[in-house]
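Asker: Using only what follows, build the 3D model:
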Amino acid sequence: MRDPLPGGVGLSRLCVYDTVTPDGLPGGTPHLHLCCSEAYVVVKGTGAVQTLSGQGFAEHALKPGTVLWFTPGTVHRLINHGDLDIVVVMSNSGLPEAGDAVLTFPREIIDDPDRYAVEATLPNGGAPGTDVTTAYRRRDLAIEGFQTLRAAVERNGPRALAEFHAAAAALKRPLLDHWRNRWEDGAFRAAQTTGVHLDALARGDATHLASARVAALPEPSERGRLGMCGLLDTYVPGP
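Answerer: Model prediction:
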């Protein structure tokens, strides 16, 4: 077993979808995270990310060298203006893969857990080789709901997101115990370990430094998984 990534984060390389969505913009699937912050480090290409948050609607330009990050509850939608390639850093490493995302499907789907599961789930979990048109279909359905949310926010302000946030939280409530276990074994344990080290150093005890070690992943753990926003190369420091 390799050591976890620093701070218990998750890391992936994202090649953003470049096909056109129903509103004429090429890019990914709008969604939000319930517990995880997310950061983008742009390594190639240009694009933008549209967000709905407590700050209202905004569009942020992306170019090589840009770092952009946002907190849980931010609805985000990536737009690809050409060859957009991003390194994605997620808090709470395992939670996004464990379902910590809600796609902005129309409300009648969000309010129906069985229908949401059908619409959100890709064949074979989106494993490499899966027909990409299934991801496009899912994305385009989420664009429909995103347009409704955006119009509501532009009309009534950020408070228009409250009902969607509540519905998203209700949809994922059955997973909370599972998420808590992942968090305790990941980011929480990493933070606790830092506390243990600080206490030891305050006592003049540096013996933990003797167990220093190096870990490496020479290549992604998996290439080409269909993600919400594009093709994912994932880095998983597992066994």
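
Asker: only C-alpha atoms for contact and neighbour calcs from this point on.
Answerer: Will do.

Asker: is it true that Leu68 lies in a strand?
Answerer: Yes: judged by DSSP: H, G, I helix; E, B strand; the rest coil, Leu68 forms part of a strand.

Asker: distance of it from Pro113?
Answerer: Applying C-alpha to C-alpha, to the nearest Å, the value for Leu68 to Pro113 is 32 Å.

Asker: Same question for Thr148.
Answerer: Distance from Thr148 to Pro113, counting by C-alpha to C-alpha: 20 Å.

Asker: And for Gly56?
Answerer: On the measure of C-alpha to C-alpha, Gly56 and Pro113 end up 27 Å apart.

Asker: ok, these two, which is more surrounded?
Answerer: Neighbour totals were compared for Gly56 and Pro113, and Gly56 leads with 17 against 14 (other C-alpha atoms under 10 Å).

Asker: for the more buried one, what are its contacts?
Answerer: With contact taken as C-alpha atoms under 8 Å, 6 or more residues apart in numbering, Gly56 is in contact with Val153, Glu154, Gly157, Pro158.

Asker: Another sequence for comparison is provided below:
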Amino acid sequence: MSTEPQPGFPGGTAVSRLQVYDWPAEDGRRGGSPHVHLASTEAYLVVEGEGELHTLTAQGLQITALRPGTVAWFAPGTIHRAVSTSGALRAAVVMQNCGLAEAGDAVLTFPEEILQDPSAYAAAAAPPAGAGAARHRRDLAVRGFRRLVHQVAAGDTEALSDFYRRAVALCADRLEEWQSTWRHGPKAAALQTGDHLADLRDGRIGHLLEAAVQVRQAPPDAERHYGMCGLLDSYDLSSTP
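Answerer: Coordinates of the predicted model:
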């Protein structure tokens, strides 16, 4: 019987299946809710459909084509919006620091008056109970995103910095929780690899004898939830004894 807890998903990452929203926004584009991650890198592996990844950074707006086989990833601070242009755009999503996104690592690009009011932000960003609420949340985020894009394009160098500061302020009371999640997840996974390498150098094979396979299945379609970019199938990738 195994005595060592089996590792979680590789590298302490998270994985989910995404179907990007097909609802048209006020600019006519069909897609998800623009948002930013404050501490985690995110990656898309496109498996079906075609679309675009709209990203906003200090370098301005960038549009990246998405098609089956494309792998695109972006660092913390990249405001991003997934847009579907042909067929149902589906991707496997890999998220650095499993648990941080679920703990509020993301901030939506709502209009300024909402970002300045923590209570208003919490109400607008709450997990939607249905398609109507999810679409309303997406539309608010698109409105704020378009304003930010316009400001950056017009040379307003402080607009992006102001958004980041407001985003950090909204999450300030969760930073200790994030530290704990990182320490017991991704950091622990990296340290375990260091222990295994040390064992190999010393000729110890204990962890090889403890090897096991873990399997997770996607939840039923009825249990898919309304994420920021689209409908999500999320997996519980925590380690098991």
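
Asker: Assuming the best superposition, what's their TM-score?
Answerer: Superposed pair, TM-score by TM-score structural alignment, normalised by the length of structure 1: 0.92. Supporting alignment: 233 aligned residues with a C-alpha RMSD of 1.7 Å.

Asker: Widest-spaced pair of the contacts of Gly56 of structure 1?
Answerer: Farthest-apart pair in those is Glu154 and Pro158; separation 8.0 Å (C-alpha to C-alpha).

Asker: What sits closest to Val228 of structure 2 if chain neighbours are left out?
Answerer: Val isn't right for residue 228 of structure 2; it's Met. Nearest residue to Met228 of structure 2, sequence neighbours excluded (C-alpha to C-alpha, 6 or more residues apart in numbering): Ser33, at 5.2 Å.

Asker: residue in structure 1 matching that neighbour?
Answerer: Matched to structure 1 by TM-score structural alignment, Ser33 of structure 2 sits across from Thr29.

Asker: How is its match assigned, secondary-structure-wise?
Answerer: Classified using three-state DSSP, Thr29 of structure 1 is coil.

Asker: cool, and the one 5 residues further on?
Answerer: The three-state label given to Leu34 of structure 1 by three-state DSSP is coil.

Asker: Tell me where structure 2 has strands.
Answerer: With strands called from DSSP state E, structure 2 shows them at 14-20, 30-31, 35-37, 42-57, 60-66, 71-74, 79-95, 106-108, 225-226, 230-234.

Asker: Make CSV out of the ones you listed and add distance to Phe163 of structure 2.
Answerer: Below are those laid out as CSV (distance: least, C-alpha to C-alpha, whole Å):
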stretch, distance to Phe163 of structure 2
strand 14-20, 25
strand 30-31, 22
strand 35-37, 10
strand 42-57, 11
strand 60-66, 14
strand 71-74, 18
strand 79-95, 10
strand 106-108, 10
strand 225-226, 24
strand 230-234, 23
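
Asker: Out of those, flag the one nearest Gly130 of structure 2.
Answerer: Comparing those by C-alpha to C-alpha, strand 225-226 comes nearest, at 7.3 Å.

Asker: Counting neighbours, what do you get for the match of Ser33 of structure 2?
Answerer: Residue crowding around Thr29 of structure 1 was assessed by other C-alpha under 10 Å; the count is 29.

Asker: surely it meets Gly145?
Answerer: No: in this structure Thr29 of structure 1 lies outside contact range of Gly145 using C-alpha atoms under 8 Å: 10.6 Å.
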